[in-house]
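Q: Next comes the sequence, and after it the predicted model I'd like to discuss.
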Amino acid sequence: MMICRGIRGAITVDANDRELILEATRKLLALIIRLNGIQPKDIASVIFTTSPDLNAEYPALAARQLGWWDAPLLCGHEMSVPHGLPLCIRILIHWNTERDPEKIHHVYLEKATALRPDKAKLPPIDESELESWIHQQLSLWDDRNRRLDQSGA
């Protein structure tokens, strides 16, 4: 039976820079997608938050770039807590799945591993294959945007 389950993840960047935010978010999402076998049609919604020091780009754009064209996406800032992790992008994916909660891979990368040290260890992943997949998705995004521009949509 399909149930809506949450998948969490977080990553940090080195600066409040548009490309760094998009690149990091794409990497985080790609790992979550690949490790859990997520299909865009099974996404109920996604919430992205950033620490208050990040505002150069909406991290949700990275999800669109990876093919989540129809998923409801929302961005916001985390609370400004004095001991909060700076330069951090967090994600909560609401995923319709039959997978048991203990079999879901939550992904914490870079300095964000401090948020959930118990989730920091990931199964082996082929980094070059992951990068290839991301570039393939970006090509599809570019093609889609060209078609939309040509159609006047």
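A: That came through, no problem.
Q: rest of the way, CA atoms for contacts and neighbours
A: Fine.
Q: And the helices in this protein?
A: Chain-ordered helices for the chain, with DSSP state H as the definition, fall at 18-36, 60-65, 127-151.
Q: Quick one: the ones you listed as CSV, columns for distance to R5 and mean neighbour count too.
A: Listed next are these as CSV, based on distance: least, CA to CA, whole Å; neighbours: other CA atoms under 10 Å:
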stretch, distance to R5, mean neighbour count
helix 18-36, 12, 19
helix 60-65, 18, 20
helix 127-151, 24, 13
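Q: out of everything not next to it in sequence, what's closest to the residue nearest the centre of the chain?
A: For the chain, the residue nearest the mean C-alpha position is L29 (3.1 Å; CA atoms, centre = their mean). With CA to CA, 6 or more residues apart in numbering as the measure, A63 is the residue that lies nearest to L29, at 7.2 Å, once sequence neighbours are left out.
Q: The one you found contacts R26, correct?
A: Yes: with contacts defined as CA atoms under 8 Å, A63 counts as touching R26 at a distance of 7.0 Å.
Q: quick revisit: the residue nearest to the centre of the chain and I91: what is the separation?
A: L29 sits 9 Å away from I91 when distances are taken as CA to CA, to the nearest Å.
Q: Same question for L122.
A: The gap separating L122 from I91 is 17 Å, by CA to CA.
Q: next, the one to line up against it:
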Amino acid sequence: MIRGIRGATTVQKNEEKEMLEETKKMIEQMAVVNQVSPDQIASVLISVTPDLDAAFPAKALRLINGWKYVPVMCMPEISVPGSLPQCIRVMMTVNTELGQEEVEHVYLNEAVKLRPDLADKA
């Protein structure tokens, strides 16, 4: 079965090091809690809010052992007034036996505000 796993995190500064560290932490947690290995991943889409342009967060996947061939793409998030700033969002499409309600979405830092109903599940 193909499922989407969502993730989101925030950073305090528009700096490459922090963006990559926080993205890596989020991606690794998404994989661990959902028992996903790189060969089960169809693709990973990453969006960033307009205030983040210091780095491509997709680069963080290349820092994870075994993720060399996972297809990943970055894009800008739409600018909505009042939306959460300095936010990195992920949609990981995976092959899994987990049911839709069993998938654990990962929200870190200030991003827990986006979906507190799902963040509490992790």
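A: Happy to help now that I have it. Being a predicted model, the structure only gives us computed values, none of them experimental.
Q: where do the strands sit along structure 2?
A: Listed in chain order, the strands of structure 2 (DSSP state E) span 2-10, 41-48, 72-76, 87-95, 106-107.
Q: residues near the closest residue in space to Q100 of structure 2 that isn't next to it in sequence, how many?
A: The shortest distance from Q100 of structure 2 to any non-neighbouring residue, by CA to CA, 6+ apart, is to R3 (7.1 Å). Burial of R3 of structure 2, expressed as a neighbour count using other CA atoms under 10 Å, amounts to 18.
Q: Check P117 of structure 1 too.
A: P117 of structure 1 is surrounded by 10 other residues when neighbours are defined as other CA under 10 Å.
Q: can you tell me which residue in structure 2 aligns to it?
A: Alignment note (TM-score structural alignment): P117 of structure 1 maps to P116 of structure 2.
Q: What's the separation between that match and A31 of structure 2?
A: Using CA to CA, one obtains 20 Å as the distance from P116 of structure 2 to A31 of structure 2.
Q: In terms of neighbours, single out the busier of L122 and I91 of structure 1.
A: When L122 of structure 1 and I91 are compared on other CA under 10 Å, the one with more neighbours turns out to be I91, at 25 against 13.
Q: wait, the more buried one sits on S51?
A: No: under the criterion of CA under 8 Å, I91 of structure 1 makes no contact with S51, lying 11.7 Å away.
Q: for the counterpart of A60 of structure 2 in structure 1, what are its contacts?
A: In structure 1, the residue equivalent to A60 of structure 2 is A62, according to TM-score structural alignment. When contacts are counted by CA atoms under 8 Å, 6 or more residues apart in numbering, A62 of structure 1 touches 22-23, 25-26.
Q: give the contact list for L20 of structure 1.
A: 13-14.
Q: ok, now how distant is it from Q65 of structure 1?
A: 14 Å.
Q: try H105 of structure 1
A: For H105 of structure 1, the distance to Q65 of structure 1 - CA to CA - is 22 Å.
Q: can you redo the helices of structure 1 as CSV with distance to E78 of structure 1?
A: Putting the helices of structure 1 into CSV (distance: least, CA to CA, whole Å) gives the following:
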stretch, distance to E78 of structure 1
helix 18-36, 15
helix 60-65, 15
helix 127-151, 27
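Q: and of the ones you listed, who's closest to S80 of structure 1?
A: Comparison of the helices of structure 1 against S80 of structure 1 by CA to CA identifies helix 18-36 as nearest, at 18.9 Å.
Q: counterpart of that closest one in structure 2, which residues?
A: Helix 18-36 of structure 1 lines up with residues 16-34 of structure 2 when matched by TM-score structural alignment.
Q: next one: the matching stretch to chain centre, how far?
A: Relative to its parent chain, stretch 16-34 of structure 2 has a centroid offset of 7 Å by CA atoms, centre = their mean, to the nearest Å.
Q: swap in stretch 50-57 of structure 2?
A: Chain-centre distance of stretch 50-57 of structure 2: 14 Å, with CA atoms, centre = their mean.
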